[in-house]
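*Asks:* I would like the atomic coordinates for the input below:
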Amino acid sequence: MPHAPALPDPSCATSTLRALDADTPPAHRPLPVCRVEGTQAWSGVDEVIEEVPVALVFNGISHAVLLATPADLDDLALGFSLSEGILDSRGELYDLECFGATHGIELRLEIASSRFADLKTRRRNLAGRTGCGLCGVESLDALARPLTPVAAFTPIPIASVTLGLAKLPAWQRLREITGAVHAAAWIGRDGHIRALREDVGRHNALDKLLGHLAREGVDRRDGFVLVSSRASYEMVQKVAMLGIGCLVAVSAPTALAVKLATEAGVTLAGFARGEKLVVYSHPAGLGIPA
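*Replies:* This next block holds a predicted model:
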């Protein structure tokens, strides 16, 4: 399986790094294209989404390389850390710095020493590709992170899902410009979108959203996550790790995702389009009698 290119070790390549505190690369760029319609062809310009290797470095040790869109990287770092179980809370992240490197971007996180010790004992060198949530996992045992079932929550009205779906396109700015990104949205019980994050990778979009929710201290029992993609095992795992009880996907879930959602107490719905959706686990979370 091909992997994302590794970034230079900061201990031996510091000269290639530059601070990006207020100067992250653009999320998309204009590129020359040839447009064709029937037998006619003409030159033009198209906005193309950026896909950049992003290394997450914890207390000086590189842990993961993700291919991501260079936007909302602070949310990505925090969301990934929480949804992967590296951190238990926002307060365990002490500092975050962003650096540009020859081959991509490096996010340097300083975390609590106890959490770093736990990370070293279960470390996995994860090199992610777009849309691939488990590249680099070292063993099958690494898939089975213990999950506490999500706490009971007041059911989400079906009408709120319908309203959130209707509002989703207007919030997808990068998709409108490039047509090449996924979105993850946090939707309140009233159906209104409170936050949305976009990325070329669906897992990254979700991590960015989860990082935002953690940073803002949002009550995760008072809404649901809507994703513009299919729902994979790892996406269910990520929302469950943060105690979110309802995940709605525009496309299909996998059987493994349904199994985990059932075990974790997560209401999982797919094929959410217009007023239609298919509920695969815990329909009571959407006010539907079992």
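*Asks:* from here on, contacts and neighbour counts on C-alpha atoms
*Replies:* Will do.
*Asks:* ok, for residue 189, nearest residue in space, not its chain neighbours?
*Replies:* residue 223 (4.9 Å; C-alpha to C-alpha, 6 or more residues apart in numbering).
*Asks:* Ignore what I typed, I meant residue 130.
*Replies:* Nearest to residue 130 is residue 201, by C-alpha to C-alpha, 6+ apart, at 5.0 Å.
*Asks:* Tell me, how many residues neighbour that neighbour?
*Replies:* 25 (other C-alpha atoms under 10 Å).
*Asks:* Isn't it up against residue 67?
*Replies:* Yes. At 7.3 Å, residue 201 counts as touching residue 67 under the criterion of C-alpha atoms under 8 Å.
*Asks:* still on that earlier bit, residues contacting the residue nearest to residue 189?
*Replies:* Taking C-alpha atoms under 8 Å, 6 or more residues apart in numbering as the contact definition, residue 223 lies against 156, 186-189, 246.
*Asks:* Repeat the analysis, applying 7 Å as the threshold.
*Replies:* 186-189 (C-alpha atoms under 7 Å, 6 or more residues apart in numbering).
*Asks:* Out of these, which is nearest to residue 241?
*Replies:* Using C-alpha to C-alpha, residue 186 is the member of the contacts of residue 223 that sits closest to residue 241, with 15.6 Å.
*Asks:* which element is the closest one on?
*Replies:* Secondary structure from DSSP states H and E places residue 186 in strand 182-188.
*Asks:* Quick check: residue 141 is in a strand.
*Replies:* No. Counting by DSSP: H, G, I helix; E, B strand; the rest coil, residue 141 is not part of a strand but helix.
*Asks:* Which parts of the stretch 51-200 of the chain are strands?
*Replies:* For the stretch 51-200 of the chain, strands defined by DSSP state E, counting those that start in this stretch occupy the ranges 52-58, 61-68, 93-101, 104-111, 126-127, 182-188, 193-199.
*Asks:* Distance to residue 171 for the ones you listed - can I get that in CSV?
*Replies:* Shown next, in CSV, are these (distance: least, C-alpha to C-alpha, whole Å):
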stretch, distance to residue 171
strand 52-58, 23
strand 61-68, 19
strand 93-101, 26
strand 104-111, 26
strand 126-127, 30
strand 182-188, 9
strand 193-199, 7
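*Asks:* Which of those strands sits closest to residue 285?
*Replies:* Among the strands of the stretch 51-200 of the chain, the nearest to residue 285 by C-alpha to C-alpha is strand 182-188 (13.9 Å).
*Asks:* How about residues contacting the closest one?
*Replies:* For strand 182-188, contacts defined as C-alpha under 7 Å, 6+ apart pick out 164, 172, 193-202, 205-206, 209, 222-229.
*Asks:* Okay, angle between it and strand 193-199 too, please.
*Replies:* Strand 182-188 runs at 170 degrees relative to strand 193-199, counting by axes from the mean of the first three to the mean of the last three C-alpha atoms, to 10 degrees.
*Asks:* The structure of the following sequence is requested for comparison with the preceding one:
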Amino acid sequence: MSTQTPSTLRVAPDPSSPRLTRAVTGVDQTGASIGLRVVEERPLTIYLNSREIVTAMTIGDHPEWLALGFLVNQGMVRAADEVTGIDYDEELETVVVRTAVETDHEAKLARATRTSGCAVGTVFGDMMEGLEGLTLPPTPLHVRDLNALSSAINRTPSLYLEAGAIHGTCLCRGPDPLAYFEDVGRHNAVDKLAGWMRDTGTDPADKTLYTTGRLTSEMVIKCALMGVPILVSRSGFTAWGVEIARQVGLTVIGRMKGSRFVCLSGEGRVIWDAE
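*Replies:* Okay, here's the model as predicted:
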């Protein structure tokens, strides 16, 4: 399959970066020697002002956006909070996100829970906060655009094509990919995207979030709280993820392979115009 980076992509994977993969040798099913590249995992400790929040395992790219997006998605940094700086120390493997005013996050830490995300995704006891009364825009989803989008993402050069063992998340508008992030955990990839959206002031109203990961409750909640009305995956669903999506009016499409998919919520946005 030929690969080509879409011209609309503002942020794209960098599979050629030597920092993100490592060359290893092994043997194949015949006993013959084989060489391949595998993705790296590095710890990244995130601080909010002077408080240590979490240590995440990540491939190590875009640490500032990962830290900011994580804090935004956990409700620790809200829309009204002024972010005054993000400091990354590669040697110490830490990121410090600084706000103009100290935030109230200690209660959230006390209610921390572990979720079903790969590489230990984390949400908190008030994870449903913000969903009540949430209204997502009635952005239409053209099936013809969805098919074109799937083809464009699958042909984009990526760490997945280079080494596998990784998840991808892409923010899109219509048939066009805009920002594509990868990581060992699907939640990390989404957090990088959320950080990029916050940093660039990107409007979520007319966007689609495409992910390679399962459509779990965590993924649905993050997408809804980011204000993105459409969530698409080539993987499957969890029952709670579908239930929450229906409650908030989020369109969720899964099991997308080629031109085939299943929509389990928000089908009112879908325009069936594929040939």
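*Asks:* Identify the contacts common to residue 201 and residue 67 of the first structure.
*Replies:* residue 130.
*Asks:* one step back: which of the contacts of strand 182-188 of the first structure count as buried?
*Replies:* Among the contacts of strand 182-188 of the first structure, the ones that count as buried by 16 or more other C-alpha atoms under 10 Å are 164, 172, 193, 196-202, 205-206, 209, 222-229.
*Asks:* if we can go back for a sec, where does the residue nearest to residue 189 of the first structure sit relative to residue 195 of the first structure, distance-wise?
*Replies:* 11 Å (C-alpha to C-alpha, to the nearest Å).
*Asks:* Also residue 58 of the first structure?
*Replies:* From residue 58 of the first structure to residue 195 of the first structure the distance is 27 Å (C-alpha to C-alpha).
*Asks:* re earlier: looks like the residue nearest to residue 130 of the first structure contacts residue 132 (just checking).
*Replies:* No. Residue 201 of the first structure is beyond contact range of residue 132, at 8.3 Å (criterion: C-alpha atoms under 7 Å).
*Asks:* quick revisit: save the contacts of residue 223 of the first structure as a markdown table, and put in distance to residue 239 of the first structure and neighbour count too.
*Replies:* Formatted as a markdown table, the contacts of residue 223 of the first structure follow (distance: C-alpha to C-alpha, whole Å; neighbours: other C-alpha atoms under 10 Å):
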| residue | distance to residue 239 of the first structure | neighbour count |
| --- | --- | --- |
| 186 | 11 | 27 |
| 187 | 14 | 23 |
| 188 | 15 | 21 |
| 189 | 17 | 20 |
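*Asks:* of the residues you listed, closest to residue 106 of the first structure?
*Replies:* Lowest distance from residue 106 of the first structure to the contacts of residue 223 of the first structure (C-alpha to C-alpha) belongs to residue 186, with 27.0 Å.
*Asks:* Now the aligned partner of residue 204 of the second structure in the first structure: closest residue in space, sequence neighbours ignored.
*Replies:* Using TM-score structural alignment, the equivalent of residue 204 of the second structure in the first structure is residue 220. Spatial nearest neighbour of residue 220 of the first structure, excluding adjacent residues (C-alpha to C-alpha, 6+ apart): residue 244 at 5.5 Å.
*Asks:* So what does that neighbour match up with in the second structure?
*Replies:* Match for residue 244 of the first structure (TM-score structural alignment): residue 228.
*Asks:* what's around that match, how many residues?
*Replies:* Neighbours of residue 228 of the second structure using other C-alpha under 10 Å come to 23.
*Asks:* how about it, what does it touch?
*Replies:* The contact partners of residue 228 of the second structure, by C-alpha under 7 Å, 6+ apart, come to 204-205, 207-209.
*Asks:* Would you mind measuring from it to residue 131 of the second structure?
*Replies:* Taking C-alpha to C-alpha, one finds residue 228 of the second structure at 13 Å from residue 131 of the second structure.
*Asks:* same check, this time on residue 98 of the second structure
*Replies:* Separation of residue 98 of the second structure from residue 131 of the second structure (C-alpha to C-alpha): 26 Å.
*Asks:* One more: residue 196 of the second structure?
*Replies:* Residue 196 of the second structure is 22 Å from residue 131 of the second structure, by C-alpha to C-alpha.
*Asks:* Looking at those two, which one has more neighbours?
*Replies:* With neighbours defined as other C-alpha under 10 Å, residue 196 of the second structure and residue 131 compare such that residue 196 has more, 21 against 14.
*Asks:* you'd agree that one is up against residue 64?
*Replies:* No. Between residue 196 of the second structure and residue 64 there is no contact under C-alpha under 7 Å: 9.0 Å.
*Asks:* mean shift of whichever strand or helix holds residue 237 of the first structure relative to the second structure?
*Replies:* Residue 237 of the first structure belongs to helix 233-241 when elements are defined using DSSP H and E. For helix 233-241 of the first structure, the mean deviation from the second structure after alignment is 0.8 Å (mean C-alpha distance after the TM-score superposition for the first structure).
*Asks:* which helix in the second structure runs the most residues?
*Replies:* In the second structure, assigned by DSSP state H, the helix with the most residues is helix 186-200.
*Asks:* what's next to it, contact-wise?
*Replies:* Outside helix 186-200 of the second structure, the residues touching it (C-alpha under 7 Å, 6+ apart) are 62, 65-66, 68-70, 73, 117-118, 121, 167-169, 181-183, 213.
*Asks:* make it 6 Å
*Replies:* 65-66, 68-70, 167, 169, 181-183, 213 (C-alpha atoms under 6 Å, 6 or more residues apart in numbering).
*Asks:* where exactly do the helices run in the second structure?
*Replies:* 63-73, 106-110, 143-154, 159-162, 186-200, 217-225, 239-248.
*Asks:* and the longest one, how far from the chain's centre?
*Replies:* What that stands for is helix 186-200 of the second structure. In terms of C-alpha atoms, centre = their mean, to the nearest Å, the centre of helix 186-200 of the second structure is set 6 Å apart from its chain centre.
*Asks:* and residue 242 of the second structure, how many neighbours?
*Replies:* 21.
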